[in-house]
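K.L.:
return a 3D structure for these sequence lines:
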Amino acid sequence: MSAPLWAWAPDTWWTLFVHFLSLSLMAIGGAITLVPDMHRRLVDDLGLLSDTDFTSAIALAQAAPGPNVLFVGLMGWYGGGLGGALASMLGIMLPSTAVALGFSRWVATRREQIGVRAFQMGMAPVTVGLLLATGWLLLPSIEHPRALLLAAVVAVLVWRTRVPLIWLVGAGGVLGALGWV
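P.N.:
This next block holds a predicted model:
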């Protein structure tokens, strides 16, 4: 049932784009929370995907490393080839990205307002607490002491320096690719 790689189907692409665009702002808790509506629309109403393609897209994206939202691109791929994948991902990502960018710009221009400062100061311990809770839950699954050492070094670097986080993520990726962790 999958569409060919280079399927030329602008109507299908537009349908996928509009569907995922409309779902994007309702995705509290992530795109995975909207799977029933995706199934209703893409499988039952439009017939763009078979049940097998639909479940395969979710299973493959959940098994692969990276963000869980990748299943949206796979659904687009199955329903409309490469163009369908691009339309689906653009539809699901555009609204939430625009809201995040707009909000961050709004905050940046009001950085000195008491309400904005209070919100940021209040969210700092919440963020730290969530990160520590996640670390605590993941701790039993860490098999290599070097991974704990790397986590400690990164924590100190983030706390005491202004090294850009992207460089730390990149360094972690290189160390993982080299088999160090």
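K.L.:
make it CA atoms for all contacts and neighbour counts henceforth
P.N.:
Fine.
K.L.:
and the helix or strand Gly176 falls within, which residues are buried?
P.N.:
Secondary structure assignment for Gly176, by DSSP states H and E: helix 165-177. By 16 or more other Cα atoms under 10 Å, the buried positions in helix 165-177 come out as Gly172.
K.L.:
centroid-wise, who is the farthest residue in the chain?
P.N.:
No residue in the chain sits farther from the centre than Ile114, which is 31.5 Å out by Cα atoms, centre = their mean.
K.L.:
ok, now which ones touch that one?
P.N.:
By Cα atoms under 8 Å, 6 or more residues apart in numbering, the contact list for Ile114 is empty.
K.L.:
which helix runs longest in the protein?
P.N.:
Using DSSP state H to define each element, the chain has its longest helix at helix 70-109.
K.L.:
how far out from the middle of the chain is the next helix or strand along the chain from that helix?
P.N.:
Sequence order places helix 114-138 as the next helix or strand after helix 70-109, per DSSP H and E. The chain centre lies 20 Å from the centre of helix 114-138; the measure is Cα atoms, centre = their mean, to the nearest Å.
K.L.:
for stretch 153-166, same thing?
P.N.:
Taking Cα atoms, centre = their mean, one finds stretch 153-166 lying 23 Å from the centre of the chain it belongs to.
K.L.:
and stretch 16-23, by the same measure?
P.N.:
Taking mean C-alpha positions (Cα atoms, centre = their mean), stretch 16-23 and its chain are 16 Å apart.
K.L.:
contacts for that stretch?
P.N.:
Stretch 16-23 is contacted from outside by Leu34, Gly76, Gly84, Ala87, Ser88, Met89, Leu90, Gly91, Ile92, Met93, Leu94, Pro95, using Cα under 8 Å, 6+ apart.
K.L.:
let's see 7 Å
P.N.:
Applying Cα atoms under 7 Å, 6 or more residues apart in numbering, the set of residues contacting stretch 16-23 from outside is Gly76, Gly84, Ala87, Ser88, Leu90, Gly91, Ile92, Pro95.
K.L.:
buried sites along it?
P.N.:
So, applying 16+ other Cα under 10 Å, buried residues of stretch 16-23: Leu16, Phe17, Val18, His19, Phe20, Leu21, Leu23.
K.L.:
one more to line up against the first:
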Amino acid sequence: MKKTILTLFFCLASFNIVGAAVLLEGIGGYTAIADADNMVGFGGGAGIQVTDNLNFIVRGFFGSKVNNPDEPDEEKYSHMMVLGFLEYYHRLPTAPVAFSGYLGLGYSETEIDEPAKEKLSDAGACAAFGAGFYFIMTQHISPFLTVGYHKSFYGVDMKDANIGGFQVLLGVRASIFGRNKSIMEGY
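P.N.:
Just a heads-up that it's a prediction; the model follows:
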């Protein structure tokens, strides 16, 4: 039975790599987080092209901020999210640009350390949605800009906190394996 499952797994894995592009991302961004301070962060993602217009991506993002460093009233904030996204991807027919819209669910952790209050730390579910543009530089490289909204749902230390807000992501996506269209196709 183990050999059958292992053989089936490798057959399906090789089928997906041959038929669909594997997507890798590097991102930087600005995240507004209502009850935690707004912060700049970074992250990455990996995914697979499901159809010509639909991608599945797992994306992680981490941000942190320190106010008044090395002072008695130093404040520290950090926020981490890992989400699985379904992304609709539509390439515009007259330009090397693609529009995307995405919806994701996942896991997040937030820490708030302010001297006037007790340290808060919580983890739970999160959701995000947004839209943006990919600028197709080559068959394999596309810088992108997206704007979206994220919200974390906590139940212990931060159950009454509003941990969510707007997010702007700037990054680069690399497409490997799969079928890649010519950059000039359709013009």
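K.L.:
superposed, how do the two chains score by TM?
P.N.:
Their TM-score after superposition, calculated using TM-score structural alignment, normalised by the length of structure 1, is reported as 0.19; 66 aligned residues with a Cα RMSD of 5.6 Å.
K.L.:
check which helix or strand the residue nearest to Leu70 of structure 1 when sequence neighbours are not counted maps to.
P.N.:
Excluding the flanking residues, the one nearest Leu70 of structure 1 by Cα to Cα, 6 or more residues apart in numbering is Ala61, at 5.5 Å. Here Ala61 of structure 1 sits within helix 51-63, counting by DSSP H and E.
K.L.:
which secondary structure elements does that helix contact?
P.N.:
helix 70-109 (3 or more Cα pairs under 7 Å, 6 or more residues apart in numbering; DSSP states H and E).
K.L.:
summarise which helices and strands the helix it packs on is packed against.
P.N.:
So helix 70-109 of structure 1, by 3+ Cα pairs under 7 Å, 6+ apart, packs with helix 10-24, helix 51-63.
K.L.:
quick check: angle from the shortest one to helix 70-109?
P.N.:
It refers to helix 51-63 of structure 1. Using axes from the mean of the first three to the mean of the last three Cα atoms, to 10 degrees, the inter-axis angle of helix 51-63 of structure 1 relative to helix 70-109 is 50 degrees.
K.L.:
got it, and the first one?
P.N.:
Taking the same axes, to 10 degrees, one finds that helix 10-24 of structure 1 is oriented at 50 degrees with respect to helix 70-109.
K.L.:
now do helix 10-24 of structure 1: distance to the chain's middle.
P.N.:
Using Cα atoms, centre = their mean, the offset of helix 10-24 of structure 1 from its chain centre is 18 Å.
K.L.:
and if you look at the shortest one?
P.N.:
A distance of 16 Å separates the C-alpha centroid of helix 51-63 of structure 1 from that of its chain, computed with Cα atoms, centre = their mean.
K.L.:
one step back: hey, which of the helices and strands packed on helix 70-109 of structure 1 is tucked in deepest?
P.N.:
helix 10-24 (a mean of 19; mean count of other Cα atoms under 10 Å).
K.L.:
give me the next element, helix or strand, following it.
P.N.:
helix 35-39.
K.L.:
check which residues of that following helix are buried.
P.N.:
For helix 35-39 of structure 1, using 16+ other Cα under 10 Å, the buried residues are Val35, Met38, His39.
K.L.:
grab the nearest non-local neighbour of the residue nearest to the spatial centre of structure 2.
P.N.:
Closest residue to the average C-alpha location of structure 2: Arg59 at 3.5 Å, with Cα atoms, centre = their mean. In this structure, Arg59 of structure 2 finds its nearest non-sequential neighbour in Gly45, 4.0 Å apart by Cα to Cα, 6+ apart.
K.L.:
contact partners of stretch 86-105 of structure 1?
P.N.:
In contact with stretch 86-105 of structure 1 (Cα under 7 Å, 6+ apart) are residues Trp13, Leu16, Phe17, Val18, Phe20, Leu21, Leu23, Ser24, Leu25, Val72, Gly73, Gly76.
K.L.:
now render the helices and strands packed on helix 70-109 of structure 1 as JSON lines, adding distance to Val169 of structure 1.
P.N.:
JSON lines is the format used below for those (distance: least, Cα to Cα, whole Å):
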{"stretch": "helix 10-24", "distance to Val169 of structure 1": "27"}
{"stretch": "helix 51-63", "distance to Val169 of structure 1": "21"}
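K.L.:
that older thread, does the residue nearest to Arg59 of structure 2 touch Asn55 like I think?
P.N.:
No - using Cα atoms under 7 Å as the test, Gly45 of structure 2 is too far from Asn55 to be in contact (12.0 Å).
K.L.:
quick one: which of the contacts of stretch 16-23 of structure 1 is most hemmed in?
P.N.:
The most crowded member of these, judged by other Cα atoms under 10 Å, is Gly84 (32 neighbours).
K.L.:
surely that one meets Thr15?
P.N.:
No - look at Gly84 of structure 1 against Thr15 with Cα under 7 Å: they stay out of range, at 9.1 Å.
K.L.:
I am finished for the moment; much appreciated.
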